[in-house]
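*Asks:* okay, here's the prediction I keep looking at, along with the sequence it came from:
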Amino acid sequence: MSADTKIAELLTELHQLIKQTQEERSRSEHNLLNIQKTHERMQTENKTSPYYRTKLRGLYTTARADAEAECRQAVIIRVAYTDIPMPLALWTLEVSTDLICILRHALDKIAEIKSLLEERRIAAKMAGVNSDNDPPRKTMRRGVLMTLLQQSAMTLPLWIGKPGDSPPPLCGAMPANSDYVAKQGDKVAARVKAVDGDEQWILAEVVSYSHSTNKYEVDDIDEEGKERHTLSRRRIIPLPQWKANPETDPEALFSKDQLVLALYPQTTCFYRALIHTHPHRPQDDYSVLFEDTSYADGYSPPLNVAQRYVVACKENKKK
């Protein structure tokens, strides 16, 4: 089966999953609306009568039964009653929901589609490199490259684990395992020698890895197909493969004042920076302070950098 055919099939399946998501939301909406209205009436009357207690138990029992019948995957839903003087101030229900299963399945489909697209891009790139008959490829315009980097950061998948799961390596600030080898096409931070002889960290794409020499071949993302570097593993830092959710996995984020390497906005180079504030929502960026001697305190004003382009710094902080 060709990659195009497989992608078309996956897109069709994804469309059906999106329709199922809406159907599940609509199906449970009526019961959830009744629960909400009952809570509102209880708050208005500022009391919990036997009638309301019995009604709520029935509504929650129905919601639980519906969910358990649809899926085995459990999540914890805590329903807190505020400003109501009652013994059941906090209800904790272990509820299974088909919606979560559908969303997880949809995320798997999206990841598979992205993987196929990346494989096709790499194959086309390698075919262009190995072909002597094709005309020289034009360098990508700067604005187009910056837009693609921004889109890559926005579409980085969010890690959604099962209850009790810990964030995996390469989720947010979680480092790669010591034996991890980046795959062809993966984006990395690479330490290379600049034209003036100084060393700098650049955004690069993995071309290959040699297990015999323990070295990578990488392309400078800003000069794709023109400038290639052969680097040892210690000069490579894999970029995150998932965004960390600050609401569920705060331990997978860099902490305030932690020294990092961050991609300077509108460039393809990583520079040392301090974390000013970390993301508060999954879609938020880090706010970082780049080292900059042109400022009195040695740091730039806060600048936003996506989770995709913030990695642990292997160097010591300047004194």
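*Replies:* Yep, it's here.

*Asks:* for the rest of this, base every contact and every neighbour count on C-alpha atoms.
*Replies:* Fine.

*Asks:* could you list which residues are in contact with S210?
*Replies:* Y216 (Cα atoms under 8 Å, 6 or more residues apart in numbering).

*Asks:* so how far is E217 from it?
*Replies:* 8 Å (Cα to Cα, to the nearest Å).

*Asks:* and for R57?
*Replies:* From R57 to E217 the distance is 62 Å (Cα to Cα).

*Asks:* what about the two, which has more around it?
*Replies:* E217 (17 against 12; other Cα atoms under 10 Å).

*Asks:* helix, strand, or coil at that one?
*Replies:* Following DSSP: H, G, I helix; E, B strand; the rest coil, we place E217 in the strand state.

*Asks:* can you classify P175 as helix, strand or coil?
*Replies:* coil.

*Asks:* for comparison:
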Amino acid sequence: MAFSADAAAFQVQERLKALYHLVHKIEEERVRSEHNLNNITKAHEKINQEEKVSLYYQHKLKSLYTAAVSDAAQEEELIRTALQKVSEIRAIRNERRIQARNAGNKETIRRGALMKMLHNSAQTLPLFVSKLGEKPPPLCGAIPAEPTYVAKVGDMVAALVKSADEEENWILAEVVQFNPATNKYEVDDIDEQKDRHVLSRRRVVPLPLMKVNPETDSNALFDKGSVVMALYPQTTCFYKAIVNQLPASATDEYEVLFEDASYAAGYSPPLPVAQRYVISIKEKKGKSQS
């Protein structure tokens, strides 16, 4: 849905107000939950002193644990609602940015600023927080997109394009549109937005839309030793690499070894790459890294 500048600003402000109130409610729930947890600790200390669990404390602990579980569920619901508001704000701002681009208002971004923007984009990628028994969805961490999935306008993708010398390279690009009649994408090179490419779906790989918490959903990460495509640090190109070390926390990056003939071992030293920029490898002829 298209937004005018005023409408978009109003929508963002409304969500920021809601987010403000949600943050206060979350803090209230946290304090209440902490009170119950303290009572549980005191009850256990009393039981340890008496060296037995009386019928009274059995009932008391059951009541306290029930209240604690209820408090945690309420706090979780508020946090998820707050995260949804953040996602809505990001979507509105992205829609306005796309409208400005389509209207011909393209900004020239300095190289340093672009690298910082890409880093921030990876750091602020929404974190998948699974519920009990819930599996990570497609485009979460290492989970690929469904075969029929079509990337949305404004999404970042890896795109296989030909350079002026006919060499093919995987670059970081942004989706401009998808034409279902031709089954092709139009994408802009993220580094040179004046360069637009029309590509078949097999030449476009959607990037993850959510990152994974290794402490709860490590199964949605690439295994150590996996062959992947990864964005080489301080560039906007993807190259073949091997996963050397997995992220230990939600804020950590992968450590990868890039295929590089300039090193005796054939691979670069370990380099950090954010979850967002590590994807399944797609082999192509004439691949090389300079």
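*Replies:* Noted; the coordinates are in hand. Predicted model, so just to flag it, every value in this text is computed and none were measured.

*Asks:* now the TM-score, please.
*Replies:* In this superposition the chains share a TM-score of 0.90, using TM-score structural alignment, normalised by the length of structure 2; 281 aligned residues with a Cα RMSD of 2.2 Å.

*Asks:* from V278 of structure 2, how far out is whatever residue of structure 2 lines up with L253 of structure 1?
*Replies:* Matched to structure 2 by TM-score structural alignment, L253 of structure 1 sits across from L221. Distance of L221 of structure 2 to V278 of structure 2, computed by Cα to Cα: 10 Å.

*Asks:* neighbour count winner among those two?
*Replies:* V278 (27 against 20).

*Asks:* can you name the residues that contact that one?
*Replies:* Contact partners of V278 of structure 2, counting by Cα under 8 Å, 6+ apart, are 142, 228-231.

*Asks:* centroid-nearest residue for structure 1?
*Replies:* K243 (2.3 Å; Cα atoms, centre = their mean).

*Asks:* these two touch, right, it and M174?
*Replies:* No. Look at K243 of structure 1 against M174 with Cα atoms under 8 Å: they stay out of range, at 10.2 Å.

*Asks:* the helices in structure 1, which residues?
*Replies:* With helices called from DSSP state H, structure 1 shows them at 3-45, 50-70, 98-130, 142-154.

*Asks:* for R78 of structure 1, which of the ones you listed is the nearest?
*Replies:* R78 of structure 1 lies closest, by Cα to Cα, to one member of the helices of structure 1: helix 50-70, at 11.8 Å.

*Asks:* and the closest one, which residues are buried?
*Replies:* Residues of helix 50-70 of structure 1 classed as buried: 56, 59-60, 63-64, 66-68 (neighbour count, 16 or more other Cα atoms under 10 Å).

*Asks:* rebuild the helices of structure 1 as JSON lines, extending it with distance to K193 of structure 1.
*Replies:* Shown next, in JSON lines, are these (distance: least, Cα to Cα, whole Å):
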{"stretch": "helix 3-45", "distance to K193 of structure 1": "38"}
{"stretch": "helix 50-70", "distance to K193 of structure 1": "57"}
{"stretch": "helix 98-130", "distance to K193 of structure 1": "24"}
{"stretch": "helix 142-154", "distance to K193 of structure 1": "22"}
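
*Asks:* out of those helices, flag the one nearest L231 of structure 1.
*Replies:* helix 98-130 (19.9 Å).

*Asks:* which strands and helices sit next to that closest one?
*Replies:* In terms of contacts (3 or more Cα pairs under 8 Å, 6 or more residues apart in numbering; DSSP states H and E), helix 98-130 of structure 1 is packed against helix 3-45.

*Asks:* what helices or strands is the helix it packs on leaning on?
*Replies:* Under the contact rule (3+ Cα pairs under 8 Å, 6+ apart), helix 3-45 of structure 1 is packed against helix 50-70, helix 98-130.

*Asks:* to S300 of structure 1, which of those lies closest?
*Replies:* Short answer: helix 98-130, nearest of those by Cα to Cα, at 35.6 Å.

*Asks:* centre of the chain to the closest one, how far?
*Replies:* 15 Å (Cα atoms, centre = their mean, to the nearest Å).

*Asks:* regarding structure 1, what is its longest strand?
*Replies:* Looking across structure 1 with DSSP state E, the single longest strand is strand 199-210.

*Asks:* residue in structure 2 paired with R27 of structure 1?
*Replies:* Under the alignment (TM-score structural alignment), R27 of structure 1 maps onto R32 of structure 2.

*Asks:* circling back: ok, average deviation of the longest strand of structure 1 from structure 2?
*Replies:* Compared with structure 2 after fitting, strand 199-210 of structure 1 deviates on average by 0.5 Å (mean Cα distance after the TM-score superposition for structure 1).

*Asks:* counterpart of that strand in structure 2, which residues?
*Replies:* The aligned range for strand 199-210 of structure 1 in structure 2 is 168-179, by TM-score structural alignment.

*Asks:* what's the answer for stretch 291-306 of structure 1, then?
*Replies:* Going by TM-score structural alignment: stretch 291-306 of structure 1 matches residues 259-274.

*Asks:* first-to-last residue distance for that stretch?
*Replies:* This stretch, stretch 259-274 of structure 2, spans 18 Å end to end (Cα to Cα).

*Asks:* what are the contacting residues of it?
*Replies:* Against stretch 259-274 of structure 2 from outside (Cα under 8 Å, 6+ apart): 122-123, 230-233, 239-242, 244, 252-258, 288-290.

*Asks:* and that stretch, what's buried?
*Replies:* Quick answer for stretch 259-274 of structure 2 (16+ other Cα under 10 Å): 259-260, 267-268, 271-274.

*Asks:* how about those residues, which pair is most distant?
*Replies:* Of all the pairs that the buried residues of stretch 259-274 of structure 2 form, the one spanning the most space (Cα to Cα) is D260 and A274, at 19.6 Å.

*Asks:* how many neighbouring residues does N105 of structure 2 have?
*Replies:* 11.

*Asks:* then Q16 of structure 1?
*Replies:* Q16 of structure 1 has 13 nearby residues by other Cα under 10 Å.

*Asks:* which residue of structure 2 lies farthest from its centroid?
*Replies:* E50 (49.8 Å).

*Asks:* T81 of structure 2: what's it in contact with?
*Replies:* L22.

*Asks:* one step back: which one of the buried residues of helix 50-70 of structure 1 is nearest I113 of structure 1?
*Replies:* Of these, the one sitting nearest to I113 of structure 1 (Cα to Cα) turns out to be A67, at 29.2 Å.
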